[in-house]
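Asks: Here is my input, please return the structure:
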Amino acid sequence: MAPGLPTAMDRPHFIGIGGAGMSGIAKILAQRGAKVAGSDAKDSATAEALRALGATVHIGHAAEHLADDASCVVVSSAIRADNPELARAAELGVPVVHRSDALAALMDGARPLAVAGTHGKTTTTSMLAVALAELGLDPSYAIGGDLDAPGSNALHGDGEIFVAEADESDRSFHTYAPEVAVVLNVELDHHANYASLEEIYESFETFAGRIVPGGTLVVSADHEGARELTRRLAGAVRTVTYGEAADADVRILSVVARGLRSEVTVVLDGAELTFTVSVPGRHYASNAVAALAAGVALGVPAADLAAALAAYTGVKRRLQLKGEAAGVQVIDSYAHHPTEMTADLEAMRAAAGDARILVVFQPHLFSRTQELGKEMGQALTLADASVVLDIYPAREDPVPGVTSDLVIEAARAAGAEVSALRDPARVPDAVAGMVRPGDLVLTMGAGDVTDLGPLILDRLSK
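Replies: Model (predicted):
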């Protein structure tokens, strides 16, 4: 049976309860019987989904939102020290718990499977959650994105397995002690928290060192950063590699595009296995093979898991079709790192045939744009035309001299057709003036650019 409710978390208060990671933990606690409360900057479908589970969700941050009988306050690294609810917690002597510690407590007593990597965590975690549920194993899961509806990023299941997305951005994945850990790739990102690639490697080594005795590390054989991590671990943990590389333990023989699907053939334990992945692109096929290898490491039969993986049909914001109007399809992409942008654009290029691809891109974070703005611009050369918005700041303050012009100038220097558009309200009209029937429009980025998809479709339908 799945673990129950951690004693100190029977009346938790979440600051920023609507966030992807926070809302998932809140949802599981509510499903386990906790009296959940919290606050968020704005109302949302996620907040409403939490209310439907009995949670109290306040809009805005104020000291009075924190109940006197709260057993703990849960925060993420995005919560600032001057938050009034945090100050009130100090006055009342209420313990403050980091999101990762709360998630680790939820996994206590389960068989944890933690998915890490610079890119692909949400997709791979989602694939595992869907496939294991399809097989009747009733896993618990906590994912950084919604599967099919607001609030579907987490579930309390009665099975033994707990699948969790493990976030490296603030080193919080060091809290977990998984039976199986997955590392999809290792690259320099999250520049506000890591000064070098060496620090990233050290962080992932610490994560791998948290695997329980007798556990397994599933790691890419194709990504150089992941291979370097494997070399550094040098047999310190049981390792299973996957990928197209000739020395991979679970080797990908072929990935054949079938429209917006892929047919994947692998060799596992000397036998060939072919299955379908219901999303396009080699990187998503690779994620599915990582999920396959991880499930097998937990003891799930390979053939059963391969068939169940076909039940995965995508996660919100990962090449999600938002709709079609006037012969134009609008697709939403969460890609915000150059590697992710390139992978999604290559996947769409392979699936689109002769169709034109137009991108509405919103850079995410000043620190990331400062370090990788040039590479973001170069990635946009894979589109036929792009519109670039201002930087979405999220938790960061502006950095002098760092604007989306860094992306625009790099894109133009690389030969891309790019225009700047500061006002998001003008995007639907601008896109309507650019497209023709048969085109694909991608809204791309980790910020609120996702809100533009429905507005573009509405404009195109008129």
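
Asks: going forward, measure contacts between C-alpha atoms and count neighbours the same way
Replies: Will do.

Asks: Report all helices and strands that the helix or strand encompassing Ser386 contacts.
Replies: Assigned by DSSP states H and E, Ser386 falls within strand 385-388. Judged by 3 or more CA pairs under 8 Å, 6 or more residues apart in numbering; DSSP states H and E, strand 385-388 is in contact with strand 357-361, strand 418-420.

Asks: Need the contact partners of the longest one.
Replies: So the one you mean is strand 357-361. Residues outside strand 357-361 that contact it (CA atoms under 8 Å, 6 or more residues apart in numbering) are 348-349, 380, 383-389, 435, 439-445, 449.

Asks: can you give me the helices for the stretch 1-150 of the chain?
Replies: Secondary structure of the stretch 1-150 of the chain by DSSP state H, counting those that start in this stretch: the helices cover 20-31, 45-52, 84-92, 99-107, 121-134.

Asks: Now show me the structure for the sequence below, then we'll compare the two:
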Amino acid sequence: MGRKIFMGGICGMGMAPLAMFLRDEGCEVSGFDDNPNPAVKSMLLQKGVKFCESKKPDFDADEFIITSALKYVEQNLKDAPCKKFLRRGVALAEIAKERRLIGVCGSHGKTTTTSLISHAISTLNLDAGYITGAIPNGIPPQKFCEKNKILAAELDESDGTIENFSPEITVALNGDLDHTDTYPDLKSLEEMFARLFSRTKKYIVIPEGDGLLKRAAGSAKAETIFVKCPKDDFMMSDKLMALCALNLAFESDFSLSVFEEFKGVGRRQEILKDDGEILAVADYAHHPSEIAAFLSWLDKNSPQKKLVFFQPHRYSRTKRFAKDFQKILQSRADKGDKIYILPVYPASEPFDESGSEKNIANSNLMLANFQDIGHILNEFKRNAESKFCAAFIGAGDIYFYAKKLF
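Replies: The predicted structure follows:
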């Protein structure tokens, strides 16, 4: 057996695929999770990953890999019996350094785009590997590959670990400001992309019309490929970006048909219930642009009036984008949709009143708690003249609550 690795938050969407890849690489992997997803835990156990009751390893681990989202991480690092501490992004970068990386990044769409590339690699049995940032439907969340082979992976700028990657192909989906606690303004975001593009070895793939990404790629040595993407169809945009990356990486001429059997990704436009009374849909959207795009998609697939529950994610993001959230959601209320704002999911952030959900709410965007949802749904159902749509939006625990509810 190879290195002994302990992982904190091992059932997390990005952590579990990484754990399975490391297990396939021959590492002895164990870990802990505050609230493990049963399906993910089962997947990990089948791979031979061990679960521990303690937040610290009870053995002399070679590495302790952590997710930045965990509250307990910092207080457990100093005296844990490990030789090396790594954040998830740094651990992923170490794997990628020895492989030909297709790195997918951007404020939104990267999980779906990475999963689309992974779907093609899996279903076409291409000589390559992948590590997704979530749990895709219909394929494993990871596929192992040896060193010097093509590896597709999602790069996360939220905690700055994107600075550790030097892809062969960089797929940058958008240059929207999001994680303002790490890159506080558009200037710093553009500089981050410029650094990433300068480290890119062969190709930079960006959508036509994104001025920030075009400027960032301006002085890079790698060839920049512009992809024409529709403005009102994010799923097709993701497919076109994924297809371009596939054809560049494998020097091939694949068509969009390689994605025909793609079954989506958990928490992305996920149908929770669809019967004669209600269509319940959950989505991971937590940036203003993502919410607008998701609700626009929902309009095309569900023309009836909507009951929307939105859980903001992180105080820092809510503080920065409160007015944008309010504008988008108010436009829905003006059309007759009922909008409820749930308490902020803080992740690892301390409470900040200036970034609370109250900064989004108004007389049309009503505050609610989780225990109110069942009553609100029943009341809406009683007054609905026909089938209605309930949307659960956010990157926090709203998804797990909605899953239990239905």
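
Asks: TM-score of the superposed pair?
Replies: Superposed pair, TM-score by TM-score structural alignment, normalised by the length of the second structure: 0.90. Supporting alignment: 397 aligned residues with a CA RMSD of 2.4 Å.

Asks: circling back to that earlier point, are there helices or strands packed against the helix or strand that comes right after the strand holding Ser386 of the first structure, and which ones?
Replies: Using DSSP H and E, the helix or strand that follows strand 385-388 of the first structure towards the C-terminus is helix 405-413. For helix 405-413 of the first structure, the elements it packs on are helix 366-379, strand 418-420, judged by 3+ CA pairs under 8 Å, 6+ apart.

Asks: Tell me who's in contact with the counterpart of Ile15 of the first structure in the second structure.
Replies: In the second structure, the residue matched to Ile15 of the first structure (TM-score structural alignment) is Gly8. Counting by CA under 8 Å, 6+ apart, Gly8 of the second structure makes contact with 31-33, 55, 64-67, 70, 73.

Asks: Present those residues as JSON lines; the columns should include distance to Thr318 of the second structure.
Replies: Converted to JSON lines, the contacts of Gly8 of the second structure look like this (distance: CA to CA, whole Å):
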{"residue": "Gly31", "distance to Thr318 of the second structure": "31"}
{"residue": "Phe32", "distance to Thr318 of the second structure": "29"}
{"residue": "Asp33", "distance to Thr318 of the second structure": "26"}
{"residue": "Lys55", "distance to Thr318 of the second structure": "30"}
{"residue": "Phe64", "distance to Thr318 of the second structure": "31"}
{"residue": "Ile65", "distance to Thr318 of the second structure": "28"}
{"residue": "Ile66", "distance to Thr318 of the second structure": "25"}
{"residue": "Thr67", "distance to Thr318 of the second structure": "21"}
{"residue": "Leu70", "distance to Thr318 of the second structure": "19"}
{"residue": "Val73", "distance to Thr318 of the second structure": "23"}
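
Asks: Gly129 of the second structure -> the first structure?
Replies: Checking TM-score structural alignment: Gly129 of the second structure goes with Ser140.

Asks: all strands for the stretch 201-350 of the first structure, in order.
Replies: Assigned by DSSP state E, counting those that start in this stretch, the stretch 201-350 of the first structure shows strands spanning 216-220, 238-243, 250-258, 261-268, 271-277, 318-325, 328-333.

Asks: Please name whichever of the ones you listed is nearest to His174 of the first structure.
Replies: When those are compared by CA to CA, strand 216-220 sits nearest His174 of the first structure, at 14.5 Å.

Asks: Measure how that closest one sits relative to strand 250-258, angle-wise.
Replies: Interaxial angle, strand 216-220 of the first structure versus strand 250-258 (axes from the mean of the first three to the mean of the last three CA atoms, to 10 degrees): 50 degrees.

Asks: Would you check the span in the second structure matched by strand 216-220 of the first structure?
Replies: Following TM-score structural alignment, the aligned partner range for strand 216-220 of the first structure in the second structure is 203-207.

Asks: do stretch 182-192 of the first structure as well
Replies: Counting by TM-score structural alignment, stretch 182-192 of the first structure corresponds to 171-181 in the second structure.

Asks: for the matching stretch, how far is the first residue from the last?
Replies: End-to-end distance of stretch 171-181 of the second structure (CA to CA, to the nearest Å): 23 Å.
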